[in-house]
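Colleague: pasting a predicted model and its sequence here:
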Amino acid sequence: MIHYIFGYAKTGEAVTAYRLTNSKGANAVILDYGCIVQALSVPNAQGGFTDVVLGYDTVLEYEKNDAYLGAAIGRVANRIGQSEFTLNGKSYTLAQNDGENHLHGGIKGFDKHIWNAHEEGRMLSFTRLSPNGEENYPGNLEVCITYELSEENELIITYDADTDADTVVNLTNHSYFNLSGKGTALNHRLQVFAEEFTENDSACLPTGKLLKTAGTPFDFSKPKTVGSDIDLDDTQLRNGSGYDHNFVLSDKAELKKAAVLSSPDTGIRMTTFTTLPGVQLYSGNWLTPRAGKGGNSIDRRFAVCLETQVFPNALALPHFPSPILKKDGHYHTVTVYRFDTSIGTD
C-alpha cells in the first residue's frame, strides 16, 4: 500500500493519502481527512480505467467541501428534524445546518476530522474517538471505518462503533458516482431494489409515511435512466429538486442488493450491496458549478449518490428502524460497491 502527503490542513496538520490497489489495475485513494474516497479508478469496457468518483485536488477544497464529496458521514447521516431528539427522556439540541434541521452530523462532523490510519495487508482502517458532547451527541463513541479493494473490483466499506453510553449512530459514505468519469449523470441507467420510499416534506425530511414506487417517477424496479423522469411535475420531485429520497430495500437478507448503476459511455456497472435497510438516492441536485480534480468540471446532476443508511429522521419516527446504539452495544454495518463492465442488471 502506497501512502503520501496529500497536502496540509489549515491547522498545519499533514493530510495523508493511501492508495489501495488490486491485480486488475483498479485503485482507490483514501484520505485520512474525513476518510474521504478521493479517487476510485476501475476498468472500463474500452480496456482502460475510469475514475468514477467526483473529488478535488487540494485539502483546502475538501475543508470547504459543502457537498461532502467522498466523505464519511457521522455520527448521524442525513437529517434530524428540528435539530433535536430525545433519548432516555433527555432532550438534545443539535446544530441547525440545513434550514431548521440537522444534517450529516453537524458543523464539524466526521467528514471534518483527521483520523488515525492503520494499514493491514490490503485493508485500510481509520479510527477515532468521538468524545461525549461532540456536536452535542451523548456518549464516547469509538469508531472504526475499514476500506478494502478486492480482487473482484469491489470497494468494501465496513463500519464499527462502540459506546459507553446510549447514543445514536447512522454512518455512511457520501461518494458521488459518475461512471462516465465526467459530464452529466442523467444518462446513467439505474435500478433500485425497492417497492417503497419515504415521503419527504418540502425540507427533504421524511414524514414517516411510506409511498409505493409503482406508477411514480420513483419506480426503478426496472432499469431506466436517472434523467428520464427527474423533471416531471411531481410533488416529491419538487421537494427534492429531483431525487433526494430514502428507498426502503425490499430484500431483508443480511447483505442485500440495493441498486445497480451503469454508464453507456464506459460500460461500467456498479452494484451496491448493504446490510442496512435503506439507501438514499441523491441525484446531485444542489451541486453548483465548480472545478473538480484533474481539471474536470462539477455541476448540477453530474453524479449519483447511493448512501446506505438507517432511514432519516428515525428518532422522531419510532416505526422506522432505530439508530439508537445502547451502552456497551456494538454497531456493525457493511456496504459494498462492486464494479464490472457487464451490460444488464443480474
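Modeller: Happy to help now that I have it. Residues are numbered from 1 along each chain as shown.

Colleague: for the rest of this, base every contact and every neighbour count on C-alpha atoms.
Modeller: OK.

Colleague: now the helices for the stretch 151-300 of the chain?
Modeller: Ranges of helices within the stretch 151-300 of the chain are 235-240, based on DSSP state H, counting those that start in this stretch.

Colleague: would you map the strands across it?
Modeller: For the stretch 151-300 of the chain, the strands defined by DSSP state E, counting those that start in this stretch cover 154-163, 167-168, 172-173, 189-192, 194-200, 206-212, 224-225, 244-249, 256-262, 269-274, 278-282, 290-291, 297-298.

Colleague: tell me what angle the helix or strand that comes right after the last one forms with strand 244-249.
Modeller: Proceeding C-terminally, strand 297-298 gives way to strand 305-309 as the next helix or strand, assigned by DSSP states H and E. Angle, strand 305-309 to strand 244-249, by axes from the mean of the first three to the mean of the last three Cα atoms, to 10 degrees: 60 degrees.

Colleague: put this next to the first one:
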Amino acid sequence: MRRECPSSDVHLLSSKHNMIQSAPFGHAPDGTPLSLFTLTNAQGMEVRITNYGGTVTHIFAPDRDGRLANVTLGFDTAAEYFGRSPYFGALIGRCGNRIAGGRFTLDGVQHQLCVNDGANHLHGGAQGFDKVVWGAAVEGEALVLRYRSPDGEQGYPGNLDVQARYTLGDDGALTVAFRATTDRATPVNLTHHAYFNLAGEGSINDHEMWIDAPHYTPVDDGLIPTGELAPVAGTPFDFRTPRAIGETVYDHNFALAAPSAGQAPLRCMVRVREPRSGRQLEVLTHQPGIQFYSGNFLDGSLGFPYRGGFCLEPQHFPDSPNQPHFPSVILRPGEVYENTLAFRLSRY
C-alpha cells in the first residue's frame, strides 16, 4: 500500500539540487519520536527510509511502461516493525548473518553473544541495529544515520561508532555507504536486508537471476557454514548463466568472483530481471560474499505470500569470527571500517 505523508507534517530538509522530505512516523517502543524520510530522483523513483533500524519501508520504481509499483516488502506504520518483522528493509549489525553458538574467541578471550536463532546468534542479536533509533541528519543530497553501539551491547566488545549514508541517484541506484570505528577489537559485518519483488506482487519464482559467484558456502542444519568453499558448477547454486529462481529453497552465502586487475572495487555482482514488468535490479558491492534468501519463511501472516520477496545481502561470510580461513571481519582501534553497497533499479 502506498502511504501518503500528511502534507501538514512534511518538511523539506535538503540541498538546492534535491529535496528530501521528512514526516513523523510514530514512536519507538520507548516513546522516542520516529521520522520517515522520502528520497526522489529524476526518474520518478521514490524511496522511504525511517530512522528506526535504518529501515527502507518502500521503493517505488517504474516498469517498462512507466507505471510505478512498490518493489520492496515493508509496512506502512512503525508499530508493524516492532517484534514481528523478519528484518524487512533493515540495516543489519554489528554482525550480519549467523555466528555458531553465539560464541567467538578474539585475542584469547571468549565472548558470548545474544542467542536469538535457535542455538545461534543472528543479525546482531535480539536487539540488533535493526531495532534501534538512529540519529538522522540530511547532509546535501544524503540521509545520514548515526549510532553508537555501546561496549557489551548484545555481547559485543568495544564501543562502535557507526554511520550509514543513503543516497538515491538519477541512475536508479540506492546507495548505502557504511563507516565504523571502534575503541576495542570487535567483529563488524554490516549489510542491508531489503526484500525485493520486482513485479510488485505475487511470487518471485519467475524472476531471472545472474550471480557472479563460482563458489558457495555449504551449511549444516543450523545454517552454519561447514567451512567448505564448494563449486557451484553442476548444482542448483549455479547462477552464472541467468535463469529463473524457480522453487528451490535458498538461504546461502555465495562467494563472489574476485575482481580482475584494474576493475573498480564496487562492481555489479548480481542482476535480477522480472519479465512481465521489465524491471531490473543490479546489486553492486565490494564484499567477498552475498547472502541469497528466497523468502522461504514468508507464510502470508504478515501480508506477503510464501516466496513473495527475495533478499540479496552483500557481506562477509557467515560465522567468519569462528572460521579463520574466511576473510576477517575483525575491526581494531585506529582502523576504519568502510563498506558501500548499491541496489540499482532500471528497465530492460
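Modeller: Ah, there it is. From a predicted model like this one, the values you see are computed outputs, not experimental measurements.

Colleague: just name the most buried of the strands of the stretch 151-300 of the first structure.
Modeller: strand 172-173 (a mean of 28; mean count of other Cα atoms under 10 Å).

Colleague: ok, average deviation of that strand from the second structure?
Modeller: Average distance, strand 172-173 of the first structure versus aligned residues of the second structure after superposition (mean Cα distance after the TM-score superposition for the first structure): 0.5 Å.

Colleague: burial count for the corresponding residue of the first structure for residue 201 of the second structure?
Modeller: For residue 201 of the second structure, the aligned position in the first structure is residue 182, judged by TM-score structural alignment. A count of nearby residues for residue 182 of the first structure, using other Cα atoms under 10 Å, gives 20.

Colleague: residue 182 of the first structure contacts residue 291, correct?
Modeller: No. Using Cα atoms under 8 Å, residue 182 of the first structure makes no contact with residue 291, being 11.7 Å away.

Colleague: mind listing what the residue nearest the centre of the second structure touches?
Modeller: The centroid of the second structure falls nearest to residue 192 when counting by Cα atoms, centre = their mean (1.4 Å). Residues near residue 192 of the second structure by Cα atoms under 8 Å, 6 or more residues apart in numbering: 89-92, 313-314.

Colleague: identify the residue of the first structure aligned to it.
Modeller: Per TM-score structural alignment, residue 192 of the second structure is aligned with residue 173.

Colleague: find the nearest non-adjacent residue to its match, please.
Modeller: Excluding the flanking residues, the one nearest residue 173 of the first structure by Cα to Cα, 6 or more residues apart in numbering is residue 72, at 4.6 Å.

Colleague: and the one you found, how far is that from residue 261 of the first structure?
Modeller: Separation of residue 72 of the first structure from residue 261 of the first structure (Cα to Cα, to the nearest Å) stands at 21 Å.

Colleague: which neighbours do residue 182 and residue 291 of the first structure share?
Modeller: Common neighbours of residue 182 of the first structure and residue 291 (Cα under 8 Å, 6+ apart) are residue 297.

Colleague: if we can go back for a sec, let's have the strands of the stretch 151-300 of the first structure in CSV, adding distance to residue 78 of the first structure.
Modeller: CSV is the format used below for these (distance: least, Cα to Cα, whole Å):
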stretch, distance to residue 78 of the first structure
strand 154-163, 16
strand 167-168, 13
strand 172-173, 9
strand 189-192, 19
strand 194-200, 12
strand 206-212, 10
strand 224-225, 25
strand 244-249, 10
strand 256-262, 18
strand 269-274, 17
strand 278-282, 9
strand 290-291, 23
strand 297-298, 22
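
Colleague: can you say which of these is nearest to residue 335 of the first structure?
Modeller: Counting by Cα to Cα, residue 335 of the first structure lies closest to strand 269-274 out of the strands of the stretch 151-300 of the first structure; the figure is 4.3 Å.

Colleague: counterpart of that closest one in the second structure, which residues?
Modeller: Going by TM-score structural alignment: strand 269-274 of the first structure matches residues 280-285.
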